[in-house]
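**Student:** model this:
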Amino acid sequence: MTTPRDNPASRRVRANGDGTVYQRKDSRWEAAGYVLAPGNTRKRVRVYGTTRKDAMTKLTEKIATSNRGIPAPSAQGSLAAYLTYWLQNVAVHHLRENTHTRYATCVNRYLIPGLGKKKLTKLTAKDIRTWLNQLRTTCQCCTHGIDARRDQPLCCAAGQCCHKLLSPLTLAYIHSVLKSALEHAVREEEIPRNVARNVRTGTPRPRRFEPLTADEARQFLVVTRGHRLHALFELALHTGLRKGELVGLGWEDLDLDAGTAAIRRTLQRTSTGGLTTLPTKTRASERRIALPTRCIQSLKLHHEQQEREREAAGTTWQHDAHVFTTVQGRPIDPTNLTRTFTTLLRKAGLRRIRFHDLRHSTATLLLEQGIELVVIKELLGHAHIGVTATVYAHVRLRLQRDAIDSLGRALDHP
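**Tutor:** Got it, this is the predicted structure:
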């Protein structure tokens, strides 16, 4: 009788460096081979699969990664070593630069000092929970030596702790970064399971935002009417475009005759590339939207104004085909746009809000006008309608209350 081990396919001769593959007594297939390890050394790794092809596919991926010069992490090493490997060789290829910078800050400021000495394979859910609870109650002002660097001691050094604690949102973010790193360790079969998933940090309250009311929005637009970027602020309030989408908009993206705009890119400042044009935030963010008649007229006037600025600038004009530019034709830095926005709010006598709250204002005002949630979702470019429903739940609750009150009045007074 022929057994799986006697099958000629399992005894096939492989080329040198391709590794070995065989079937175990428990019927699983095991493949083993040598890959690059930290310190420019080689180590033997083993992978498993339900079929011979499955095991060989996993081993081939590891050998291909090794041939690109990326060392395999050592499960015997510390969590700090794995997090460093993950940031430098994995996350950097899947995240935007600014997101990767935030991940690196989170790892270096919190994860490595708190859990870095733990062995990757020895890390438990209890370790993570205990550390998060300690982080939740520890004054960060003193933990990171901020107090010690002051000219005059304050906080704990003076016996009066300021209790500068991390917010629930920050704690949830730190936890999510750790989960992402350990999830990749599971995929690479360095650890059997992601223990961070067994830790519950609670659902933090969403960040509160202060959208403009209809009266405040009208007051703001009146003040911006004389500003050279009036068309930008009007477009922001009427369409809910993100700040990066607004400053990244090109004339080729606009069809003023048809009254549409194609949202394809965003403009961001990165630490290495400066002002950089990137794809939209998500695939759902790449969309085509309808432009209000008022915005079409403002954009036409803005184009005429831009032509006059081009003539005035002469040879110093930096042509890049953006809709909204500086007076020299350069792209607008998002940070400078925020400063201009804050100045206009002060001039209008309005409370200070974030630029992103203009986007919330658009959605809130549309909801209050009875516009369907799915239409708002498409306009804002949310990936799922659940995102729209969750963010603006407070508005829907108020509309429900108004509807119930209207029904009550109708029943009381037929």
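**Student:** please count neighbours and contacts with C-alpha atoms only from this point.
**Tutor:** Fine.
**Student:** which residue ranges of this structure form strands?
**Tutor:** 20-23, 29-37, 41-49, 254-255, 260-263, 265-270, 274-279, 287-290 (DSSP state E).
**Student:** to check against the first, give me the structure of this:
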Amino acid sequence: MERTYGAFTVLTQEQQDAFVEQAKNTYMGCSYIFDLCTGLRLGELLAVKWEDIDFKENQLHVVRTLRKVKDPDNAEERWHLEFGTPKTEASRRTVPLNQTAIKLLHDVRKDQLRNKLKAGSAYEDNGLVFATQLGRPLDPTNMRRTFYNICEKIGLSGLHPHCLRHTFATRGAENDIDVRVMQRFLGHATIQETADTYTHVLTDLKRNEILKLDKAVSY
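**Tutor:** Presented below is the predicted three-dimensional model:
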């Protein structure tokens, strides 16, 4: 069973492994795996461009976000996708990339080159890392729908894509990443926001650890 901390849910390690394997069978499932490696918000994830990736230093610069907006002056318009800047200074950040993320990016680039050749002049090169097969921005609504489908196939329900970000933070707590470092990874404006996550996780970890001492003292 997935674990719930406060108002959010995270995947256990076993569920995360199952999610990753299922995501590999889905177009752009790599974006969810990348999210588990970086803890990006969905809008940040879909706005990543190749120019934001520093392969020399193995890091990602978060400098923009993608969102669905509606023109208030156009009653006939439904919604459109729009790039914007992160809302807070803390959200503009540099996130180090582990080897899993780097390997994934190289695979994405290979697939993208194949899509460009196949689409020819129909391909719209927006410089996006995660894009449609024609190079266009991915619709956040479609990404959520695909996420739900992946979860359903591995027997999970009631989850939101944001749980991947919380799962990233939880894995960090489980592996002793300092809360102040995680704050910078996540782009939280205050350390309290990050600490709330860590407090819940560490309480759970301590509860499990004390069980190892059950037989240390006989009574």
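**Student:** ok so, going back, CSV for the strands of the first structure, including mean neighbour count and distance to residue 132 of the first structure?
**Tutor:** Below are those laid out as CSV (neighbours: other C-alpha atoms under 10 Å; distance: least, C-alpha to C-alpha, whole Å):
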stretch, mean neighbour count, distance to residue 132 of the first structure
strand 20-23, 21, 42
strand 29-37, 21, 31
strand 41-49, 16, 33
strand 254-255, 17, 49
strand 260-263, 18, 40
strand 265-270, 20, 30
strand 274-279, 15, 35
strand 287-290, 16, 40
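**Student:** can you say which of those is nearest to residue 349 of the first structure?
**Tutor:** Distance to residue 349 of the first structure, taken as C-alpha to C-alpha, is lowest for strand 265-270 among these, at 29.3 Å.
**Student:** the closest one aligns to what range in the second structure?
**Tutor:** The aligned range for strand 265-270 of the first structure in the second structure is 64-69, by TM-score structural alignment.
**Student:** and the equivalent of residue 341 of the first structure over in the second structure, what is it in contact with?
**Tutor:** By TM-score structural alignment, residue 341 of the first structure lines up with residue 147 in the second structure. Going by C-alpha atoms under 8 Å, 6 or more residues apart in numbering, residue 147 of the second structure touches 160-161.
**Student:** any idea how far residue 147 of the second structure lies from residue 23 of the second structure?
**Tutor:** Here residue 147 of the second structure is placed at a distance of 8 Å from residue 23 of the second structure (C-alpha to C-alpha, to the nearest Å).
**Student:** over to residue 4 of the second structure?
**Tutor:** Applying C-alpha to C-alpha, the value for residue 4 of the second structure to residue 23 of the second structure is 22 Å.
**Student:** looking at the two, which is more packed in?
**Tutor:** A direct count of neighbours by other C-alpha atoms under 10 Å for residue 4 of the second structure and residue 23 places residue 23 higher, at 21 against 13.
**Student:** which ones are touching that one?
**Tutor:** Residue 23 of the second structure makes contacts with 29-30, 32-33, 150, as judged by C-alpha under 8 Å, 6+ apart.
**Student:** which of the residues you listed are still contacts in the first structure?
**Tutor:** Shared with the first structure under both residues aligned by TM-score structural alignment, their matches' C-alpha atoms under 8 Å, the contacts from the contacts of residue 23 of the second structure are 29, 32, 150.
**Student:** mind checking how far the equivalent of residue 369 of the first structure over in the second structure is from residue 33 of the second structure?
**Tutor:** Per TM-score structural alignment, the equivalent position to residue 369 of the first structure in the second structure is residue 175. Separation of residue 175 of the second structure from residue 33 of the second structure (C-alpha to C-alpha): 18 Å.
**Student:** how about the residue nearest to the spatial centre of the second structure, what does it touch?
**Tutor:** Central residue check for the second structure by C-alpha atoms, centre = their mean: the C-alpha nearest the mean position is that of residue 35, 2.3 Å away. Applying C-alpha under 8 Å, 6+ apart to residue 35 of the second structure gives the contacts 41, 45, 164-165, 168.
**Student:** spatially, which two of those residues are the most separated?
**Tutor:** The span of the contacts of residue 35 of the second structure, defined through C-alpha to C-alpha, is set by 45 and 168 at 13.7 Å.
**Student:** and for the nearest residue to residue 10 of the second structure once chain neighbours are set aside, the neighbour number?
**Tutor:** Spatial nearest neighbour of residue 10 of the second structure, chain neighbours left out: residue 167 (4.8 Å); criterion: C-alpha to C-alpha, 6 or more residues apart in numbering. Around residue 167 of the second structure there are 23 other residues, counting by other C-alpha under 10 Å.
**Student:** ok, residue 301 of the first structure next?
**Tutor:** When neighbours are counted by other C-alpha under 10 Å, residue 301 of the first structure comes out with 12.
**Student:** trace it over to the second structure, please.
**Tutor:** Residue 301 of the first structure maps onto residue 107 in the second structure, with residues paired by TM-score structural alignment.
**Student:** ok, that match to residue 43 of the second structure distance?
**Tutor:** Distance from residue 107 of the second structure to residue 43 of the second structure, by C-alpha to C-alpha: 22 Å.
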